[in-house]
Structure formats: C-alpha cells, structure tokens
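Engineer: what follows is a predicted protein model with its sequence.
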Amino acid sequence: MLEGIVLAHPEHLTVSSENNRAIIAKDGPRPGKVGLVIGGGSGHEPTFLGFVGRGLADAAAIGNVFASPPPDPIIACANAASGGEGVLFMYGNYAGDVMNFDMAAEMLAMDDIEARTVLTTDDIAVEDLERRRGVAGNFFIFKAAGAACDTMMSFDECERIARKANAQTYTMGVGLTACSLPQTRVPGFDLGAEEMEIGLGIHGEPGVRRGPLASADAVTDEIVDKILAEMDPEPGEKVAVLVNSLGATPLMELYIVNRRLSQRLKDRQIDVHATWVGPYCTSMDMAGMSITLHRLDGELQAMLDHPCDCAMFRAG
C-alpha cells in the first residue's frame, strides 16, 4: 500500500530513507518551522496518509491495520520533519499509539529534538473525557495544527491552536455493518442485518446504543441532538461540517444525511462555513457514517481556510 501511494502521488510524497513506514511530505519540512507528525494504524485511509503535504502534516507514521506504528517510523518522521523548532505529535487517543509515540519522544529527546503531543479526542460517544477517542474530527484538528505550523508560528502557539481545535470538534457516528480485517476476513463483531449501533468506534469499539435500523433522517437527528447537547452553540455561531463515510456507505446516503443536518443547523441558526462529504476517516469495509461539527471563531476559521496541498486533500 505504501509503495502504491508514493507511486501514485510522487509530487506530494516520499518515503524516509530511515524507515519505509515513514511517509514524508516533499514540500513540507523546512528550517525554522515546527514539524507536524501524525500517524496511526492503516485501514482508515485517507487518514493518515492523505493528509501529508504542504500546509498540513509533514509526515505520517503508519502501522499495520488498526495497529499503532512502532517507535522507529515515528522517529524517522520526526527527524524528517524537524526544522529546529520542535515537532508536534498528533494522533488519536488509543493506548498503543500513546505508548509508542511517547517512547519515540523520549528517544528523540536524547538527540535534542523536542516532541510534544496533542491527542485528538473528538468522539463524544465516550462520556469519560480522558478516554475519548480520536475519530473523523482528526480531519479538522490536523488541518488547524498544520496551518499553524505552515505559517511559522512558535511551538507554543502551534500546540495551543491544536488543543483549541480539538476542544472545538465534536463527532459521533453510526455503524451498520462490522468491518473485517484482511488477515482474518471475519467480521469483528456481530450486528444484525436490520440493526445499527449509534456511537460505534472506528475499530468497532462498542457504541452507546444498539437498535433497529432507522431512516437517514432519524439517525441524523439522534446524532445531531447528542452533538448539540454537548456543544451548546449560541444562535449565530459558525461551524464547519464533515459527513464522513466509514468505508462502505456511498455518497448518495451521505448527501441525504447532509441534507437533514443542514436543516437542523439552520433551525438552530448555526451558520455553516464549509462542508465536506465523503470518506475521510474510514474503517476498512464498514458501512456507516459519522457527523463532525467543528466550531469556528476567527482564528480557527483562518486555520481552516489556509491553503494546503496533500495527496488526497486540498484546500485554499
């Protein structure tokens, strides 16, 4: 897979000479710039590979399917991304990722490269704030951090904006089928043909409710109600929207969800600044979708609108 993506996007990507699981932006790292390194297990494409490029991530460390990358490719990414101003690590809040990225940071410190970590925790299906997972909202959180780094902000400012973006990002999804791993080709859990699970994680982690399959409007309403209850927006606030496929759900169904979502936001007098619809954080062959709202102020809107040019995503 890694060989194939570099061959498909040679103008954007290269492979580190230190480790073939470290994918580097050709036009990203440069002296005086805070480096941004993202990463995690494969199977979520275009997360993480698709967000490597000028204006977003400088490098991505890639693990096996649904498995954290080991420290070596993380270190290779950091070495490539380091411009002398520190390296920001960003990834979802999963135990394996935390352990391996922390090990990499300790090893980099011995070479006088400072690495700081901002975990993504946008999945509101998990009530415990400390255990919240990073899911499709990575899209907006990485975008904000990448823009801050690209505009040559200080390390402290890049970290602050990354944390701010994470705090203003809210995601919840629904699973309609289980996914299966390539090595087993066996569904990871049991879900009936006429069942759905609200709040399902991107690796098949349990959600908040399992019940009969419902219409797109009804499912959207349930998810939006939960997001808005936590977000508690005031009339006139501005958001960016992501309606994300978990892999097998087609654009037709996602646009139906977006239609209902737009109605609900209009009813609450919430202004939609920008919308993305499609597969941005997938789960192999899982059917289902997630909705993400990213609350914007002037600073976060500027980060969102800042140009980036990646293999699978462009903006600005």
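Structural biologist: That came through fine.
Engineer: going forward, measure contacts and count neighbours with C-alpha atoms only.
Structural biologist: Noted.
Engineer: tell me the centre residue of this protein?
Structural biologist: Asn138 (2.2 Å; Cα atoms, centre = their mean).
Engineer: the closest residue to it other than its chain neighbours and Leu191, how far apart?
Structural biologist: Nearest in space to Asn138, with sequence neighbours left out and distances taken as Cα to Cα, 6 or more residues apart in numbering, is Thr120 at 6.5 Å. According to Cα to Cα, to the nearest Å, Thr120 stands 28 Å off from Leu191.
Engineer: Ile38 now?
Structural biologist: 32 Å.
Engineer: same question for Tyr170.
Structural biologist: Tyr170 is 25 Å from Leu191, by Cα to Cα.
Engineer: quick check on the two: which one has the bigger neighbour count.
Structural biologist: Neighbour totals were compared for Tyr170 and Leu191, and Tyr170 leads with 25 against 16 (other Cα atoms under 10 Å).
Engineer: who does the helix or strand containing the more buried one touch, helix- and strand-wise?
Structural biologist: If you go by DSSP states H and E, Tyr170 is part of strand 169-175. Counting contacts by 3 or more Cα pairs under 8 Å, 6 or more residues apart in numbering; DSSP states H and E, strand 169-175 packs against strand 195-198, helix 216-231, strand 288-296.
Engineer: deepest-packed of those, please.
Structural biologist: The highest mean neighbour count among these, using mean count of other Cα atoms under 10 Å, belongs to strand 288-296: a mean of 27.
Engineer: thinking again about what came up before, count residues in the vicinity of the residue nearest to Asn138, would you?
Structural biologist: For Thr120, the count of nearby residues is 26 (other Cα under 10 Å).
Engineer: for it, list the residues it contacts.
Structural biologist: Taking Cα atoms under 8 Å, 6 or more residues apart in numbering, we find Thr120 in contact with 90-93, 133-135, 137-138, 141, 166.
Engineer: okay, one more to line up with it:
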Amino acid sequence: MNSPLEVAKETMEGFEAAYLGSAKKIPEHNALIFTIKNNRISLLIGGGSGHEPLWGGFIGNGFADAVVCGDVFAAPGPEAILDTIKAADNGFGVVIVHCNYAGDNMNFNLAASMAAEEGIETRTIRVWDDIATGSRFEQEGRRGLVGSIYVFKVAAAAIEKGLSISEVERVTCEARDHVRTLAVAIKPGSIPATGKPTFELSDDEIEIGMGSHGEAGVKRQKIVSADELAEQMLDLLVDDHQLMPNDEVAIMINNLGASTFMELAIVNRKVLALLDEKKIIINRVDIGTFLTTQEMAGFSITIFKLNKNLSSLLNMPASSLCMKI
C-alpha cells in the first residue's frame, strides 16, 4: 500500500477506475454512483472498508446503484451516507442495505432521517446472517456477513421488476431472514494501518464463528481435516436454519482473504455431498472471494433458503465487477 491513512480512499478510486467510466466517485467521500436508471427506485449498499471486494465490487446492472464506505473497519459517516443517498435518488426513493453493526445502524438510520427531512423516501434493511452471534430466536442481535450479498441481490432484482418501495422492503427482509452464514478462521487478519493481527491464534488452532473484525467466535479447537470442519459447520447451519428434505438452497463458499480456490473447492465438495445426503436441493453455488479481512486465512459457508419467488429474484441476470449471475 501507499499511506495507511489513504487506504480506503485509494481503494475506492481503484474500484472507480475498474468500472471504466460506468461509476463515478463522489468527491470527498468513499462512495461510488453507478449509472443511475431513471424512473425507478435506487439501491444503496455500504459499510466499513477493509472487506473488499465488498462493498465496492457489487454495483452494476442487477446489483446496487450506489455504495458508500467508511474507513477500515469503520462505518461511513452520516453526511457521507446522506450525500450518497441524494446522489442516487431520482425521485422514486432509495432502499438501503447494510450489515448489523452498532456504528452502521446509528449512521445509516441518522442519514435516512436526514434524507426524509429533505423529502427523500428511504427504506433501510439491516442484515444479520452470522449464526455465531445470538440464537435463531434473537436474530436482530447477530452480525452481518457475506450473506448480505444475496440479500441486496434480491433487493436489486425486486427493483428491476418494478415493485413498490414497500414491496421491495418486504421481499428484502424476507431474503434477509432466509440467509445464514458461519465463518472459520485458520490464521488471523491484520489491521492495514498498523499491520498488527486482529486476534491471536496458535498455528495448530482454528476458531469457528470468528468475526470479520476479529470478534471472538463460538469455538476454538485444534485443526481438523477439511471434511470434518465442513461437516461441523454445516451441521450448525442446517440446525439453525431448520432445513428439511426437499428444501431448496443457494450456497456461498467465501474466502476470508488468504485462502486459495483449491481449498474452497475442497470444502464445497464436502458441503454439497452432505446436503445431497440430507436430500436438500442445490439451486445455486457461488465460490470465491467476496468478503475478506486482510491476511485472514479461512472461509465462510452461507446458506440461503429459497422459495419460488426468492429463487427467481436471485437468479435474475446481473453483472458487477465481482459477481455475475
């Protein structure tokens, strides 16, 4: 990197350059606006920097229209969010999707209130897919993770179909409540500004449920085989989701930062075999790097339980820098 203090800004400038003129950075903010379509609702996503390609890699046709980010591991400020809302709005309102963290909740809610005072209608949906935090009966206390991508993909498709802002909010919340994620860390991540690890982990240990900022997980244990680890994690996800035979799901295997596609493929092989044994129908599989922390080795598994409508919305064609459907 260049200066640690410029990481978030230069990252967003890099995303802007990669979109080859289809996205423009908002001056003074770590925010991008994709080519806004007239006569419809706009979709805004955002959160802290440091988890790329989330958030900046997921604007485009069939994905979000705008993105706003804070500094590394920090929520964007309310003024930055408000300016992005105003830039994205074309008179039909703005749907906002972000992860469930205290700073994000406070700042996005404040910005939405400020936008309302200026006559802009907004709907804000928090994503809480991390099953390592809170029981399935207390989902509002859970963190948001990479499952947010499936949630805002559904929101974008609902907007493309011409649903009202209330209906877009309803179906986005439905998608949010059907997504579950669990992560495992094999090696700690680091903080770009200092280079220091986000947590300590022995070479022979892993931590299941580790958060993307280094938050404690639910279980620290000795390293086991990929198959055994995948089975442990999938059992927790299936139980939390209360999945039954003939349920239909989308699966995401996400690299937390320093793992390889080879490792992800090995995990995916076991996950899909276990789901097949349980007679759970696989609708879609996404394997890759979607939400990361610098230098963190490990992966997450996301299960999105589908119905006919959610399946249709998820699989509507879409294209962004970092995912195509």
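Structural biologist: Yep, that arrived. Predicted model only: the values in this text are computed from it and were never measured.
Engineer: care to give me the TM-score?
Structural biologist: Overlay of the two chains. TM-score (TM-score structural alignment, normalised by the length of the first structure): 0.96; 312 aligned residues with a Cα RMSD of 1.2 Å.
Engineer: need the residues that contact the strand holding Tyr170 of the first structure.
Structural biologist: By Cα under 8 Å, 6+ apart, strand 169-175 of the first structure touches 122-125, 135-137, 140-141, 196-201, 219, 223, 227, 231, 246, 286-295.
Engineer: do you know how far Thr220 of the first structure is from Thr292 of the first structure?
Structural biologist: Counting by Cα to Cα, the gap from Thr220 of the first structure to Thr292 of the first structure is 11 Å.
Engineer: ditto for Gly40 of the first structure
Structural biologist: According to Cα to Cα, Gly40 of the first structure stands 20 Å off from Thr292 of the first structure.
Engineer: next one: Arg54 of the first structure
Structural biologist: Counting by Cα to Cα - Arg54 of the first structure and Thr292 of the first structure are separated by 24 Å.
Engineer: quick one: the helices in the stretch 101-250 of the second structure?
Structural biologist: For the stretch 101-250 of the second structure, applying DSSP state H, counting those that start in this stretch gives helices covering 102-117, 148-160, 165-176, 226-241.
Engineer: so the last one corresponds to what in the first structure?
Structural biologist: Pointing back at helix 226-241 of the second structure there. On the basis of TM-score structural alignment, helix 226-241 of the second structure is assigned to residues 216-231 in the first structure.
Engineer: centre of the chain to the matching stretch, how far?
Structural biologist: 20 Å (Cα atoms, centre = their mean, to the nearest Å).
Engineer: mean shift between that stretch and the second structure?
Structural biologist: Here stretch 216-231 of the first structure, set against the second structure after superposition, deviates by a mean of 0.7 Å using mean Cα distance after the TM-score superposition for the first structure.
Engineer: what residue of the second structure takes the place of the residue nearest to Asn138 of the first structure?
Structural biologist: Per TM-score structural alignment, Thr120 of the first structure is aligned with Val127.
Engineer: now swap in Ala167 of the first structure and tell me
Structural biologist: Structural alignment (TM-score structural alignment) places Ala167 of the first structure against Asp177 in the second structure.
Engineer: and its match, what does it touch?
Structural biologist: By Cα under 8 Å, 6+ apart, Asp177 of the second structure lies in contact with Asp129.
Engineer: ok, and the closest non-adjacent residue to the equivalent of Gly211 of the second structure over in the first structure?
Structural biologist: For Gly211 of the second structure, the aligned position in the first structure is Gly201, judged by TM-score structural alignment. Counting by Cα to Cα, 6+ apart, Gly207 is the residue found nearest to Gly201 of the first structure once chain neighbours are left out, at 6.6 Å.
Engineer: burial measure for that neighbour, as a count.
Structural biologist: By the criterion of other Cα under 10 Å, Gly207 of the first structure has 18 neighbours.
Engineer: how far away is it from Arg295 of the first structure?
Structural biologist: 24 Å.
Engineer: next: Leu2 of the first structure.
Structural biologist: Between Leu2 of the first structure and Arg295 of the first structure the distance is 34 Å, computed by Cα to Cα.
Engineer: one more: Gly278 of the first structure?
Structural biologist: Separation of Gly278 of the first structure from Arg295 of the first structure (Cα to Cα) stands at 20 Å.
Engineer: and Asp128 of the first structure, by the same measure?
Structural biologist: Asp128 of the first structure is 21 Å from Arg295 of the first structure, where distance means Cα to Cα.
Engineer: check Pro187 of the first structure too.
Structural biologist: 35 Å.
Engineer: same thing with Arg133 of the first structure?
Structural biologist: Look at Arg133 of the first structure and Arg295 of the first structure: by Cα to Cα, they are 18 Å apart.
Engineer: ditto for Val277 of the first structure
Structural biologist: Taking Cα to Cα, one finds Val277 of the first structure at 17 Å from Arg295 of the first structure.
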